[in-house]
Each structure stands twice: as C-alpha cells, then as structure tokens.
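In: Fold the following and give me the result.
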Amino acid sequence: MSESLHTTRTTEAGQDRPELEKAIQAFVDAGFAGMQMRVNDERGEWVGSAGVRKLGASANPPTNGRFRVGSSTKTFVATVMLQLVAEGKVELDSPAAGRLPQFGLDPRITVRMLLQHTSGLFNYTGEHHPEVETGLPAVGKEWVDNRFRTYQPEELVRFALSKPARFEPGTEWSYSNTNYTVAALLIEQVTGRPYAEELRQRILEPLGLRGTVAPGAQLDIPGPHAHGYSRYQDAGQWKVVDVTRQNPSLLYAAGDMISTTDDLHTFFSALNSGKLLPAWLLTEMRTPHPRSGALVYGLGLSVQDLGPSGGTVLHHNGSAPGGYGALMYSTPDGRNTLTASLTGGDAAIDPIDLIKEFAGLQDKLIKEVFCNGQAGPSSHNRSTIPSGTKPAEGDA
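Out: Presented below is the predicted three-dimensional model:
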C-alpha cells in the first residue's frame, strides 16, 4: 500500500498547513487505505488527501472524490423534515402513526422521537447494547454475499416492527436506522413526492450540491471516487473484497447518500449559519436529549463541547458498508468546518485495535482544526470508522 501524500490547496498564496498534512497521514499510517479532507476556517480553505484510492495502485484518493456518507445522511433528512415543520405541514410533536397507518406504529411515537432516536423502534441493522440481537446483514460475509440485493423501505420498517420495541416511546434513547427510514416515508406521505425529490428541490439544487445524490438502488458511485473494501473473517481466514459497487437501499434515508467533502461543507455551513431553517428549529435541532449519552444527540446532529480552547462543534459522522466513513463538523455559526472521507483496506490489524486507534486520531484531528492543536477535554462522542471493521452499530 502506498503511503504517499498528495495535497492541494485553495488557500491564500503560499499558505501551507503541515499540521493537517500530518493529521491525515496519521490515519493512513494507522491502517486506513486512504483519506481525503477539507477544512474551511479563518485561514481559508485547505484540501488534501493521503494513501491510495485503490489497493494495489499508487494514485492518491481524489480530493474531489465522491463517497458513501453513511449516517451523515440523517442530517439531510432531519433538515427536510424540519423545513416541513417550519411550513406548518407537520408538527414536531404530532404522532407519526396517523400519517402511516399501514404500519400500525405505536401512536405515542412522534416526529420528534423519530429524529432524536427516542421512539424505541428496533434498529433493522441490529442492536448491540448491551447484548447483540441480529438484524439485516450489514457487515461481514453475509452482507458481502447479499450486497446487490434491493430492499424496499417498507420492507425495512416491517422487519424492525417484527422485533420487540426496545422501550416505551419517549422513555429512553437508542440509535436506530429505522427512525430515519420511517421519517423519510413520512416526508413522502406529507409531500406526495419521493424523499430523494424533496431532498433535491429543498437542499441539493438551492445549494448547488452537484456531487450529492440519494442513489436509491444504484450500484455505482458516479464520478471520481476511492474504492471501498470489506475485510472479514471466513472459516478462520481474513478476506478482503472490493465492494465499491453495492446496493445502498439497505440504509434508505438512514445512510444511503453519496456526496463530496465540498458538498458536505456547503450543506453543513449553510445549515448552521441559519440558511436552511429558522432559528427556533435550529435550536431544537441542537438541543440534545438527556439520555443520549456520549453521542449528545439532538435532532439529526450531535453537540460536542471542546472546552475553552475550542468551544462547541456540531457534527454527524457516518459509516457505510464496504469501508466508507465520513466526518462532518462545523462551528455553530457555520464559518469553520471539517469534512472528510476515509476508506478501509487490507491492513493486518485487529478491528478492535483499529477502532481504538481511530478514536484517538479523531480526537487529535478535531483539536487541531478547532482548538489550534490545544488539548481540550476528551469528549468521546461516538467514533465512526468504515463499516466492516467493527460490528454494525447505529451509525451505519
């Protein structure tokens, strides 16, 4: 695997960011195949990449490359839903069941509960806290063998509803992809249009996000991109499979989107600067549920306190099956952002060790970008690394 570093810059003339070059190289040195990153702050815009775009090749990941963003999708879906709330087409604390009678949802489940993960609905990709309860295959050999299968969103929801609820609606917090698939179906019922069309008309076109798409069952990543890999054990042997082509319908509206670091920056900056939602709904979005633990989760995003040296950052990271991971961070005013993509590879490292290594590197990266490298409190919001290197948790 090549560990060469390629950096491009759109900052002011002569401005270098060696600390950022070092930061992304550290992820490659730890065992990731490649990383591309974009930072926008008071010094301008910096764009760089490290590692390789494909195993066995030497080319770096394209800095304008597209990638599967995983659960960063949820922030887009939450924004569309809250726009409908702002327009009076749905109420945040209204029941979802009446709008979607075909599912027989618990009538106590509200729109707010879906967006903040307090509905109690079983996560259709599996539950892992504290015991493991199997869901639809999202990692490992079983997912690799079925990665071209098309799932209908109604099928995903009915599978989840065939499992016992985790808790009474509104009484606890548990991250569940099911919530956002139901939310998308609710968007479709309210508007009479596919959620992907609402996304396009409300966010993608107004912001000029030409590299972003809700792909449905499309197998390919259009445009330049790095390859994704699934590394798993089969009969006691490690296998590495190129799974760049896959059917993302398993994570309908919960983790299916494709985007770029530039588009994620534009979207998250616009959202946090108040261009997409009225102030009162942005406040609702940023108000974490008290039971959301380390994730400090509001309505489609997380809030992280970096202490006096960094203040507050907002984020929603993601991982998608096949070794893709996404980082999406912003200051509350939308002026400073960090967006990135990582891909897993064939590094002979124990997945648990890679998870630990990633958590430390992510902390250092966030402090470098938002705290000028100063060590602040270690706020361990849930880390996200490319799927296939860890059990399928809620941030697929």
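In: can we go C-alpha only for contacts and neighbour counts from here?
Out: Noted.
In: mind listing the helices for the stretch 151-300 of the chain?
Out: 153-161, 177-191, 195-199, 205-207, 261-272, 279-285 (DSSP state H, counting those that start in this stretch).
In: okay, how far is it across stretch 275-283, tip to tip?
Out: 13 Å (Cα to Cα, to the nearest Å).
In: Over to stretch 283-299?
Out: Between the opening and closing residues of stretch 283-299 we find a distance of 10 Å, counting by Cα to Cα.
In: circling back: closest to Leu114 out of the helices of the stretch 151-300 of the chain?
Out: Within the helices of the stretch 151-300 of the chain, the stretch nearest Leu114 is helix 177-191; the backing value is 4.7 Å (Cα to Cα).
In: Just want the angle from the closest one to helix 153-161.
Out: An angle of 140 degrees separates the directions of helix 177-191 and helix 153-161 when computed by axes from the mean of the first three to the mean of the last three Cα atoms, to 10 degrees.
In: Summarise which helices and strands helix 177-191 is packed against.
Out: Helices and strands touching helix 177-191, by 3 or more Cα pairs under 8 Å, 6 or more residues apart in numbering; DSSP states H and E, are helix 73-86, helix 111-116, helix 153-161, helix 195-199.
In: right, and the ones you listed - which one's nearest Ala30?
Out: Ranked by Cα to Cα, the member of these that lies closest to Ala30 is helix 73-86, at 26.6 Å.
In: Show me the contact partners of the closest one.
Out: Contacting residues not belonging to helix 73-86 are listed as 90-92, 115, 180, 183-184, 187, 198-199, 202-203, 253-257, 276-278, 281, 299-301, 316, 318 [Cα atoms under 8 Å, 6 or more residues apart in numbering].
In: buried subset of those?
Out: When burial is judged by neighbour count using 16 or more other Cα atoms under 10 Å, the buried members of these are 90-92, 115, 180, 183-184, 187, 198-199, 203, 253-257, 276-277, 281, 299-301, 316, 318.
In: that older thread, will you turn the helices and strands packed on helix 177-191 into CSV that also has distance to Met37?
Out: Compiled in CSV, the helices and strands packed on helix 177-191 are given as follows (distance: least, Cα to Cα, whole Å):
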stretch, distance to Met37
helix 73-86, 18
helix 111-116, 28
helix 153-161, 32
helix 195-199, 24
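In: To compare against the first, here's the next sequence to fold:
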Amino acid sequence: MKKKRTKQIFRIVLFLGTAISLFFVPWLLVKAWILPLPDTVQEQLDEAIGHGFEGMIVYVDQAGQPPQHLASGWHNRESEIPADPHALFKIASISKLYDAVAVTKLVSDGRLSLDKTLANYLPELVGKIENAEKITLRLMIQHRSGIPNFTDAPNFWAAPTETYEESLALILDQPANFEPGEDYEYCNTNYLLINKIMDDVLGYGNFQFIQEEVLTPLHLNNTFSALSEVNIDNVMSGYHVGYPLDLKENDYGMHATAEDVGTFLRALNDGSLFKPGEQEIYASIYEYEHGGWVPGYQSFAKYYKELDAVVIAFYSTTDPKLYNWNLSEIINGRIVKILKRQKNS
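Out: Here you go, the predicted structure:
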C-alpha cells in the first residue's frame, strides 16, 4: 500500500513539475525579449547567464571596428573556471558550411558532379536507400533527398553512433520521407553520405582537403576535426538540463574557436575563400549561415549585411524541449540590436 502511494505521489510531482515548467519557461522567453536592451554586448551576455546558461562566448567582426572577443559564465562550472572567449567549442552542424565549400571546390575541379546520383557514387546502397538512383549530390547538399535522418532514431543522443557504418545502419531499408526534390527536410544522413563520397573520391579523409583548401589559406589554426586532436582543457564545458555531467568529453565532430568560425564565415560571405568560378557554384547549392546543436552545445554563425558584421555565438547549455534554443535566438537578436544602436549613435 505504501509503495503504491509513493508511486501516486511521484506521478503527481512529475505532473506538477511538467506543468510548472511548461508555464514557466515560455514566460522566461517573454522576459528575455521584453527586458530593456543593455548598452553593451557584454552586458547582454551577462544577462543571458542570468537566464540559465552556464557559459557563453560571442565573437563580433564588424567592418571598421576592432573584433570583439566576449565571454560570460563558466568555462568549467565544477572547477569554477571563468568562460574564455578563445576556448574551443563543439560547432556541430556549422561544419556543414565547411563540407559544402569542400564539395564546391571538388565540383569546380571536376572531381565531383552535382548531378550524379547516390547510385553513381555509392552503388552498394542501391536497394538499401530508397530512390538512390534519383537522389543527386545537389539534392543531398540541399536537404531535399527524402532520406531519413539517422539522428532522429529513438534515444540517439543517449548513445550516439561512432562510425559511418553504425550511423548508416539506422536508416537502411527504411522508406523515404518524400520523393527526391519534392520537399525539404533537414537531414544529417545527407552529410554523412556526402563525407563518405568525398573520402572515396579523394582517397583520403576529406578534412585533410578542408585543411589544405580552407583552413591553412585562412590561417585557421584553431579548427579541428575531432576531440582527439585537441587539449581537452581548452574545450568549453557543455551541460544538458537534467543531466548532471559535463559533456565536453563526448566527441561530436568539429571543434573551433569563435574567432576561427568568424574568420571562415567572413571569407565565405565576401567570397575570398573561393577561386574563380567557385562562388557561383556555392551560391547555387547552399547557405551562408548556420546553427549547430549537440547535447551541451548550441552555436550560431551569421553575417549581417546591414552592419557588415559577422556574429558568432556559442551557448554551453541545452535542454530536452529546446527552450534554450529559442532563448538563444532571442539573445542573438538583442545582440544585433545593440550593434545597430551603437553603429547609429
């Protein structure tokens, strides 16, 4: 009887906790949006920490002004190490911009074709991925392939896959989400396959190609393909609401400083990283800004033409319901408003 009552109490507490969180968090978003705008970007970062983020990094490269390297909160909460604006961060899907540039350069060199299909490049997947004969490289880059997203597999982030084969196995023999080219759906499987295709065409890991063609020419010495390549003490800690441990030891791909991402994004937008003819190819296949999310890490990279400014924003706290993602976008918008006001004052 006592055990049954305990379970009933637990259910009531769980219900009340869920109800309170659903009521409270949207109002936090409203509060973050309507608060008076601070005078400086640094003050906005400090305010964001008050909203519940453990740490934050912002890099601003605005034409005619010295770059701003800003941080607030913790680099490591447990050790009480303050946030470092030059720390390494897991940039997650921002890496797709680098992949798209690499594809652009390989297409320009004639080593890849945007109109060849998945069946052409990976014939072993015919019959295992629906419409492999109709899905072109262009459609994969643009998330218009209809291939299921392997990171949508149940409980994926509780035990992420570690290899290409493990990731691919999650979607093999599944029906397509839509006919190729008929819709858009953001899909990490597209870029899993694109990276495999680049590796096969090059005969070596495509990050080496990115290093040679993008990172080295731009002097980006703080951009790395994996956690194994860096000093882990230089990586900002990441936290996920409801999970007690620091997530920085999880390897989710590329790591970079905000400044390195900002330098890359500036070169992407002004075209200086492209050889003749490449910018036209890139403009026809992908975008010039991106966000990234893995547990513990949210990242945003965007160029604002009206300010001639690149803004990179890193947030080291995520949550299951993505409230923090929405909160981040509000804060990003407020940072841009501060920059506009400062420019016009």
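In: quick one: TM-score?
Out: Their TM-score after superposition, calculated using TM-score structural alignment, normalised by the length of structure 2, is reported as 0.79; 301 aligned residues with a Cα RMSD of 2.7 Å.
In: could the helices of the stretch 151-300 of structure 1 be laid out in a markdown table, adding distance to Asp41 of structure 1?
Out: Written out in a markdown table, the entries for the helices of the stretch 151-300 of structure 1 read as follows (distance: least, Cα to Cα, whole Å):
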| stretch | distance to Asp41 of structure 1 |
| --- | --- |
| helix 153-161 | 39 |
| helix 177-191 | 31 |
| helix 195-199 | 27 |
| helix 205-207 | 19 |
| helix 261-272 | 11 |
| helix 279-285 | 22 |
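In: buried set for the longest helix seen in structure 2?
Out: Criterion DSSP state H: the longest helix present in structure 2 is helix 2-34. Taking 16+ other Cα under 10 Å as the neighbour-count basis, helix 2-34 of structure 2 is seen to contain the buried residues 29, 32-33.
In: do stretch 25-45 of structure 1 as well
Out: Residues of stretch 25-45 of structure 1 classed as buried: 25-28, 31-41, 45 (neighbour count, 16+ other Cα under 10 Å).
In: And for stretch 322-337 of structure 2?
Out: 324-325, 327-328, 330-332, 334-336.
In: coming back round to it: quick one: the buried residues of helix 2-34 of structure 2 as JSON lines, columns for distance to Tyr304 of structure 2 too.
Out: Supplementary listing: the buried residues of helix 2-34 of structure 2 in JSON lines, determined by distance: Cα to Cα, whole Å:
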{"residue": "Leu29", "distance to Tyr304 of structure 2": "23"}
{"residue": "Ala32", "distance to Tyr304 of structure 2": "22"}
{"residue": "Trp33", "distance to Tyr304 of structure 2": "20"}
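In: Trace Pro62 of structure 1 over to structure 2, please.
Out: Under the alignment defined by TM-score structural alignment, Pro62 of structure 1 corresponds to Asp84 in structure 2.
In: Looks like its match contacts Ile57 (just checking).
Out: Yes. Counting by Cα atoms under 8 Å, Asp84 of structure 2 sits close enough to Ile57 to count as a contact (7.4 Å).
In: what stretch of structure 2 lies opposite stretch 205-213 of structure 1 in the alignment?
Out: The alignment of stretch 205-213 of structure 1 onto structure 2 (TM-score structural alignment) spans residues 216-224.
In: which residues touch the matching stretch?
Out: 88, 215, 230, 254-257, 260-261, 263-264, 273.
In: If we use 10 Å, what do you get?
Out: Contacts made with stretch 216-224 of structure 2 from outside it, assessed by Cα atoms under 10 Å, 6 or more residues apart in numbering, are listed as 86-91, 207, 210-212, 214-215, 229-230, 253-261, 263-264, 267, 272-273.
In: ok now do Leu112 of structure 2, which residues does it touch?
Out: Contact analysis of Leu112 of structure 2 by Cα under 10 Å, 6+ apart lists 103-106, 121, 137, 197-198, 201-202.
In: what do we get in structure 1 for it?
Out: In structure 1, the residue paired with Leu112 of structure 2 according to TM-score structural alignment is Val90.
In: how much space between Ser21 of structure 2 and Val30 of structure 2?
Out: According to Cα to Cα, Ser21 of structure 2 and Val30 of structure 2 sit 14 Å apart.
In: before we move on, what about Phe274 of structure 2?
Out: In this structure, Phe274 of structure 2 lies at 42 Å from Val30 of structure 2, with Cα to Cα as the measure.
In: And Phe156 of structure 2, by the same measure?
Out: The gap separating Phe156 of structure 2 from Val30 of structure 2 is 31 Å, by Cα to Cα.
In: One more: Pro180 of structure 2?
Out: Separation of Pro180 of structure 2 from Val30 of structure 2 (Cα to Cα): 39 Å.
In: Against which helices or strands is the longest helix of structure 2 packed?
Out: For helix 2-34 of structure 2, the helices and strands in contact under the criterion 3 or more Cα pairs under 10 Å, 6 or more residues apart in numbering; DSSP states H and E are helix 41-50, helix 323-344.
In: Can you list the buried residues in the match of stretch 205-213 of structure 1?
Out: Neighbour counts using 16+ other Cα under 10 Å place 218, 220, 222-224 of stretch 216-224 of structure 2 among the buried residues.
In: Kindly indicate which of those lies nearest Gly73 of structure 2.
Out: Sorting the buried residues of stretch 216-224 of structure 2 by how near they are to Gly73 of structure 2, with Cα to Cα, puts Asn222 at the top with 21.8 Å.
In: picking up where we left off before, would you write a ChimeraX line that selects the buried entries of the contacts of stretch 216-224 of structure 2?
Out: Written as a ChimeraX command, the selection of buried residues from the contacts of stretch 216-224 of structure 2, which uses 16+ other Cα under 10 Å, is:
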select :86,87,88,89,90,91,207,210,211,214,215,230,253,254,255,256,257,258,259,260,261,263,264,273
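In: Enumerate every residue touching the residue nearest to the spatial centre of structure 2.
Out: Ranked by distance to the mean C-alpha position of structure 2 (Cα atoms, centre = their mean), the top residue is Gly292 at 1.5 Å. Remark: with contacts taken as Cα under 10 Å, 6+ apart, Gly292 of structure 2 is in contact with 90-96, 298-301, 314, 325.
In: Across to structure 1, which of those hold up?
Out: Among the contacts of Gly292 of structure 2, the contacts conserved in structure 1 (both residues aligned by TM-score structural alignment, their matches' Cα atoms under 10 Å) are 90-96, 298-301, 314.
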